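**Student:** Dropping a prediction and its sequence here:
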Amino acid sequence: MADDLTAEPVAAEELMENEGANECIVVDTIDPPPPGPRKYELSLDIIDNKVAFGVIFDDGDMASTIHGVPLKPKHARVSVDEIIQGDAQVPVPIAGEIETVEQAVGSLLAWSRDLIIYAPNGPTPFQRKRKVKEPAKKGDLQIAQDLFGKVVLSDNVPERYKMLYKHASCFMKATRASIQIPCDFDVFGVERTIFLLHENIIALSEFKMLGQTVISTYMAFLCIMVHDRKSLDMYAFVDPSRYKFYAEFETYIVSILNDSVLHFMPFNQNMHWMLVIIWESEIFFLNPLSHATRFPELENALTGAVRSYNAQKGRVIKNPKNVNFAGCPKQPGGTEFGYCVMRYMKDIIEDKDMNFFKLWASKNRKSYIRMDLDVVRMETLGYIEGFM
């Protein structure tokens, strides 16, 4: 029977009678596994050559790309979590990043459905499967699978990104995995990788306060935008993770300054985000708070940095102009300052005539509305999902 691929479907009663048998059975159709991540055996070349255990994400709502590449036909999204043959080559490698099973642990990649076997509950429509005599004990991964379908979406979670939210709430939280955003030299002037944790994605999905990791991710997205518009030489992005008030702060700022570009510098002080712009040796402050606030320590450090930069260029050493944009849009509530900083950068990049200098210098100040801030939130979520 194991060699007869044209055998008739096996009835449930017959499966019960054959309990404990070692032979392979052929199942034409059974009910599909429950929605959400499910544990599978992953094979290479032939079904008996098992190289790993993993989880498959097969929800129709999820975008059909992996690391920005379209998912091939008859392939599924899988995440390797247990290794059988660590040096085995994965079927769809990512050159220089994920080429072996060992390198694939914790990351999503494509795997042929013909080489996938549903592990916990016996046969599936993908392939024939020997019955397992004793079910494995539940581990952290299986617990996460059980919780996946029970996740209650917050009202603020966009329907379009519910799978990303569930992935972060269950799988990433249980396995302590991260979504990695690679940044080349064009983004921050140095190659680096952003590691997004489950709490970062949940906060963004639920429209809660943001940290530098999410803002850095959006800056990477904006860098691609200006690159596609062939305006990369007009802007520079200062990595929010690389500067604080330390002894070398001024030295670092001097090293990144360039007269010909507008520098975006998100800055956090006392859990509050604001945007600093340095352009042509002038310093501009955009603060989402509804009332005027000064940051003298930051102003003094930046003034010293610009003076040092001018001295290196052989210019007359004088204090740069510090400008507070009193008319820049304010935040609608009390915790949206991170989203406002992201929106400031987007608005400036899309303002081809640079009218924001006049518009935001006015004291006639308006407020961003939730819809304005949701635009940058959706852009960031969509960008992150492409790296799952």
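**Tutor:** Looks like it came in fine.

**Student:** Please count neighbours and contacts with C-alpha atoms only from this point.
**Tutor:** Will do.

**Student:** Buried residues in whichever strand or helix holds Ile384, which are they?
**Tutor:** Taking DSSP states H and E as the criterion, Ile384 maps to helix 370-385. For helix 370-385, the neighbour count (16 or more other Cα atoms under 10 Å) marks 373, 376-378, 380-385 as buried.

**Student:** and the residues you listed, which two are the farthest apart?
**Tutor:** Set against one another by Cα to Cα, the buried residues of helix 370-385 have their most distant pair in Leu373 and Glu385, with a gap of 18.7 Å.

**Student:** one step back: so, if you compare the buried residues of helix 370-385, which one comes nearest to Ala12?
**Tutor:** Taking those together and measuring to Ala12 by Cα to Cα, the closest member is Glu385, at 40.1 Å.

**Student:** and Ser260, how many neighbours?
**Tutor:** Applying other Cα atoms under 10 Å, we find 12 residues neighbouring Ser260.

**Student:** Show residues contacting stretch 258-273.
**Tutor:** The contact list for stretch 258-273, computed with Cα atoms under 8 Å, 6 or more residues apart in numbering, reads 233-240, 257, 274-281, 287-288, 337-338, 341, 345.

**Student:** Pull out the buried positions in it.
**Tutor:** Of the residues in stretch 258-273, 258, 261-268, 272-273 count as buried by neighbour count, 16+ other Cα under 10 Å.

**Student:** Rebuild the residues you listed as CSV, extending it with distance to Val323 and secondary structure.
**Tutor:** Shown next, in CSV, are these (distance: Cα to Cα, whole Å; DSSP: H, G, I helix; E, B strand; the rest coil):
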residue, distance to Val323, secondary structure
Asn258, 19, coil
Val261, 18, coil
Leu262, 15, strand
His263, 15, strand
Phe264, 15, strand
Met265, 15, strand
Pro266, 16, strand
Phe267, 16, strand
Asn268, 18, strand
His272, 19, strand
Trp273, 17, strand
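
**Student:** ok, structure two:
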Amino acid sequence: MGSWVMWPKNLIIFDEKKQASGKASTKQKRNQFTQDVEEEFDLQSLESSLPAALQKLCQWGKEGFKDGKDVCFYKEERVFGINAKRYLLDLDVKRLANMAEVTGTLIVLYMRYLYDVLKESMMVDMVGFIDPALIGEIGCGSATTRSRSIKDRLISALQIRFSCCLTMHRIAHWILTVIDPDNETVYYMDPLKRRLGGNGEWKDIVDTAISMFRGDRNKKGRGSIQWKNMAGIPSQPNDKQCGYFVMRYMRDIIYHTNLGFADKWGRRANHVYCQVEIDEVRNELASYVVKNILKL
């Protein structure tokens, strides 16, 4: 989920009739979006406005991603509860440079950066992460499978005192969910400030995961699981920035004293993120890739 698979152009068949009629499929629209990002990407025109580390990453990418090359990195068990390969592609960097919609790969890399922040602050026993590729709406299996993925991560992060940070990609939108499993409390953050419906599928998935977690530990629950909508979070200004805002939420949660984000965002407020704060996230992400993935 949120990843791109390398595929030869000569093995792609386009439906010319649908394109001519203007009734493009979702897949065709995604292909068109990819082409638009590629056409719009011009480092020289962007260079002066890009954060320093992102400039360096883009400059490396001019040669490093030639001929369809990618960069392999590993999701580590101590960070995500699993060991698995993942690939950084040219398109990931282009999206980051253009402030276009972010991929799951970029979200995972920023989580990995935040893990190092937690480690430096001796807080790795307080916050855990789960790979969004396990819990998204598309390609992640049934609702039960997704619940089990969350439960397994809560079990593997059993020593974590406070919460497990989750991101979820809802078809074309990133949200953030933070679970406090011991207190059976869930914090919900949607950059569009939409409240989670009482009968929503995502709520059922998380509730089921917590019930499974409770059963595995032979622990009695207190009854209903409490969901708290974080109405005071900064909201995204357009439909392309949800991923950047979710990353900034995670950053602020970790940097906030005693993880007191619920007190800060629990009620409606006029909190906003300026471009400098979003660029801080982009630069931190690019800097992590340059230093730790590319080893430059």
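**Tutor:** Happy to help now that I have it. This is a predicted model, so every value here is computed, not measured.

**Student:** In helices, which of the contacts of stretch 258-273 of the first structure fall?
**Tutor:** Assigned to helices by DSSP state H, the following of those qualify: 337-338, 341, 345.

**Student:** For those residues, pick the one with the most neighbours.
**Tutor:** With neighbours taken as other Cα under 10 Å, the top of those is Gly338, carrying 27 neighbours.

**Student:** quick one: contacts for the aligned partner of that residue in the second structure?
**Tutor:** In the second structure, Gly338 of the first structure lines up with Gly243, judged by TM-score structural alignment. Counting by Cα under 8 Å, 6+ apart, Gly243 of the second structure makes contact with 101-103, 107, 173-175.

**Student:** How about Pro288 of the first structure?
**Tutor:** Counting by Cα under 8 Å, 6+ apart, Pro288 of the first structure touches 273-274, 328-331, 337, 340-341.

**Student:** that older thread, closest to Ile224 of the first structure among the ones in helices among the contacts of stretch 258-273 of the first structure?
**Tutor:** Met345 (13.4 Å).

**Student:** who's in contact with the closest one?
**Tutor:** Met345 of the first structure neighbours (Cα under 8 Å, 6+ apart): Phe264.

**Student:** hmm, which two among the buried residues of stretch 258-273 of the first structure are most spread apart?
**Tutor:** That would be Asn258 and His272, which, of those, are the farthest apart (Cα to Cα) at 26.8 Å.

**Student:** Thr213 of the first structure: how many residues sit nearby?
**Tutor:** By the criterion of other Cα under 10 Å, Thr213 of the first structure has 18 neighbours.

**Student:** I should have written Phe73 of the second structure there, sorry.
**Tutor:** 16.

**Student:** Confirm it sits in a helix?
**Tutor:** No - applying DSSP: H, G, I helix; E, B strand; the rest coil, one finds Phe73 of the second structure to be strand, outside a helix.

**Student:** didn't it look like it was pressed against Leu89?
**Tutor:** No - the pair Phe73 of the second structure / Leu89 is not scored as a contact, 11.1 Å apart, by Cα atoms under 8 Å.

**Student:** quick one: the strands in the stretch 1-150 of the second structure?
**Tutor:** 71-75, 84-88, 127-129 (DSSP state E, counting those that start in this stretch).

**Student:** what does the stretch 151-296 of the second structure give?
**Tutor:** So, for the stretch 151-296 of the second structure - with DSSP E, counting those that start in this stretch - the strands run 163-169, 174-180, 185-189, 226-229.

**Student:** Let me have those in TSV, adding distance to Phe33 of the second structure as columns.
**Tutor:** As requested, those are exported to TSV (distance: least, Cα to Cα, whole Å):
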stretch	distance to Phe33 of the second structure
strand 163-169	18
strand 174-180	18
strand 185-189	26
strand 226-229	32
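
**Student:** Nearest to Leu50 of the second structure among those would be which one?
**Tutor:** Closest approach to Leu50 of the second structure among the strands of the stretch 151-296 of the second structure (Cα to Cα): strand 174-180, 23.2 Å.

**Student:** which residues are in contact with the helix holding Ile384 of the first structure?
**Tutor:** With Cα under 8 Å, 6+ apart, helix 370-385 of the first structure has contacts from 63, 161, 164, 179, 181, 201, 204-205, 207, 214, 217-218, 221, 332, 339-340, 342-343, 346.

**Student:** Now that helix on the second structure. Mean distance?
**Tutor:** With mean Cα distance after the TM-score superposition for the first structure, helix 370-385 of the first structure departs from the second structure by a mean of 0.8 Å once superposed.

**Student:** What residues in the second structure pair up with that helix?
**Tutor:** Helix 370-385 of the first structure corresponds to residues 275-290 of the second structure when matched by TM-score structural alignment.

**Student:** starting at the chain centroid, how far to that stretch?
**Tutor:** 14 Å (Cα atoms, centre = their mean, to the nearest Å).
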